[in-house]
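Q: Give me coordinates for this.
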Amino acid sequence: MSTSRRTRRSGSSVVLRLTRNSLVALAIAMPVNVGAAEPSAAPPVIVCTVSVPSLVERGQPVLFAVTLHNRSRTARALLNWGTPFEEAWLQPFVEVERDGRPVPYGGASVKRGDPDGDEYVRLGSGQRRTANLELSDVFDFSVPGRYTVTPRLVLHDVVALPAALPRPRAQHIAHPLACGGAQVIVVRLAPK
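A: Purely as a prediction, here's the structure:
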């Protein structure tokens, strides 16, 4: 096919007749605003941060703190399952490695039915809440080394308030949280 084009006047407009090769060339030359029609990714409604002490003497507790921040304009109810807000280790929601090797979880794992209303944490608009658990209750930190703590937190249900609570499991929509990781170095107690 040729790449020529013919121009013809029709009233006050100009009509271009383009061959297939010239259409391809025109498409390549035209600026394209990729993604302009798609909405930008919305920032997460619930933001999570974690912390552990950076240095711990062997045998001392290793405290794990999780802070949730509601960045939305409405109050939210968050199901506390599998988070420190349950105030107990009822499933492994973090992974721990010592010097690059996995440290096994030694806590409970429970199966659940439908939640009760008191299993939801309420966060007002802009509000933050922090919960703490001891990692050393369910992970072995007795060996000196560099430990990496990687949260695998999922909010099993997030509800905009006011709403009827609790919701049955069939209505839950999981919200994985990107909390980032943390490191703690366990050192041997220096002899006196």
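Q: drop to CA atoms for contacts and neighbour counts, all remaining ones
A: Will do.
Q: Run through the helices of this structure in chain order.
A: The residue ranges that make up the helices of the chain, judged by DSSP state H, are 20-29.
Q: separation between Arg8 and Asn21?
A: 19 Å (Cα to Cα, to the nearest Å).
Q: swap that for Arg9, please
A: Taken as Cα to Cα, the span from Arg9 to Asn21 is 22 Å.
Q: In terms of packing, which of those two has more residues around it?
A: More neighbours sit around Asn21 than around the other of Arg9 and Asn21, counting by other Cα atoms under 10 Å; the figures are 12 against 9.
Q: Second chain to compare with the first, below:
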Amino acid sequence: MKVLHRLPGLLMLMAAPLAQAGGGMPAPAELACRFEATTDAAGQVMLKFTLRNAGSRELHLLRWGSPFEGAWFAPFVRASTAQGELPFQGALRKRGDPSAQDYLRLAPGQALSAELPLADAYALPASGPVTLRAAWRWHDVMASGTPPRPRDRHQGRDQACGELTLAR
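A: Coordinates of the predicted model:
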């Protein structure tokens, strides 16, 4: 497997104002995200996602539906070929209220990575290029306060993480 191209290498999400818990002034934050594909010793395509808090405030991100949940519980990557989009084959999960453990804590300047096998979500064709686009919605982003936050107060933000093409 060879990565043909990557667009762009690093995308920034300017999380346009994050409301503070308690209704104070909004606080801006930046999340930098990138992903890359590698092949492990068994020939399996692995996707590695790296998220970095480029802002000056600690963030708490509800990890549901993101690669930082540790499994494919949502199609946070879209895979397509010249014939069209591949069907997502990962698990989908219904949710109750979040707990504090469902949030990812990201300090200013801190970077975290998650790695997942692409085969757990998509059956790739034997040959031909496959384009991967990584994007998801953080269901709740907190720039202050302590998680969890009630669902009716969640502040969601979209996260773009880039695109790459695999040659097979």
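Q: For Glu30 of structure 2, see how far away the spatially most central residue of structure 2 is.
A: The centroid of structure 2 falls nearest to Ser66 when counting by Cα atoms, centre = their mean (4.2 Å). Taking Cα to Cα as the measure, Ser66 of structure 2 falls 17 Å from Glu30 of structure 2.
Q: Report the buried residues of the lengthiest strand in structure 2.
A: Among the elements of type strand in structure 2, defined by DSSP state E, the one spanning the most residues is strand 27-39. Judged by neighbour count (16 or more other Cα atoms under 10 Å), strand 27-39 of structure 2 contains these buried residues: 27, 29-38.
Q: which residues does the aligned partner of Thr67 of structure 1 in structure 2 contact?
A: If you follow Thr67 of structure 1 across to structure 2 using TM-score structural alignment, you land on Thr50. The neighbours of Thr50 of structure 2, taking Cα atoms under 8 Å, 6 or more residues apart in numbering as the test, are 33-35, 111-114.
Q: Map Lys111 of structure 1 onto structure 2.
A: That one, Lys111 of structure 1, aligns with Lys94 by TM-score structural alignment.
Q: Run a quick neighbour tally on that match.
A: Neighbour number of Lys94 of structure 2 under other Cα under 10 Å is 5.
Q: Report the separation between it and His139 of structure 2.
A: 13 Å.
Q: go on, Glu30 of structure 2?
A: Glu30 of structure 2 sits 16 Å away from His139 of structure 2 when distances are taken as Cα to Cα.
Q: between the buried residues of strand 27-39 of structure 2, which is nearest Val3 of structure 2?
A: When the buried residues of strand 27-39 of structure 2 are compared for distance to Val3 of structure 2 (Cα to Cα), Ala37 wins out at 7.3 Å.
Q: Which residues are in contact with that closest one?
A: For Ala37 of structure 2, counting by Cα under 8 Å, 6+ apart, the contacting residues are 3, 45-48.
Q: ok now do the equivalent of Glu85 of structure 2 over in structure 1, which residues does it touch?
A: Per TM-score structural alignment, the equivalent position to Glu85 of structure 2 in structure 1 is Pro102. Counting by Cα under 8 Å, 6+ apart, Pro102 of structure 1 touches 95-96.
Q: so how far is Thr148 of structure 1 from Pro102 of structure 1?
A: When distance is defined by Cα to Cα, Pro102 of structure 1 is 9 Å away from Thr148 of structure 1.
Q: Chain neighbours aside, what residue packs nearest to the match of Thr67 of structure 1?
A: With Cα to Cα, 6 or more residues apart in numbering as the measure, Ser113 is the residue that lies nearest to Thr50 of structure 2, at 4.3 Å, once sequence neighbours are left out.
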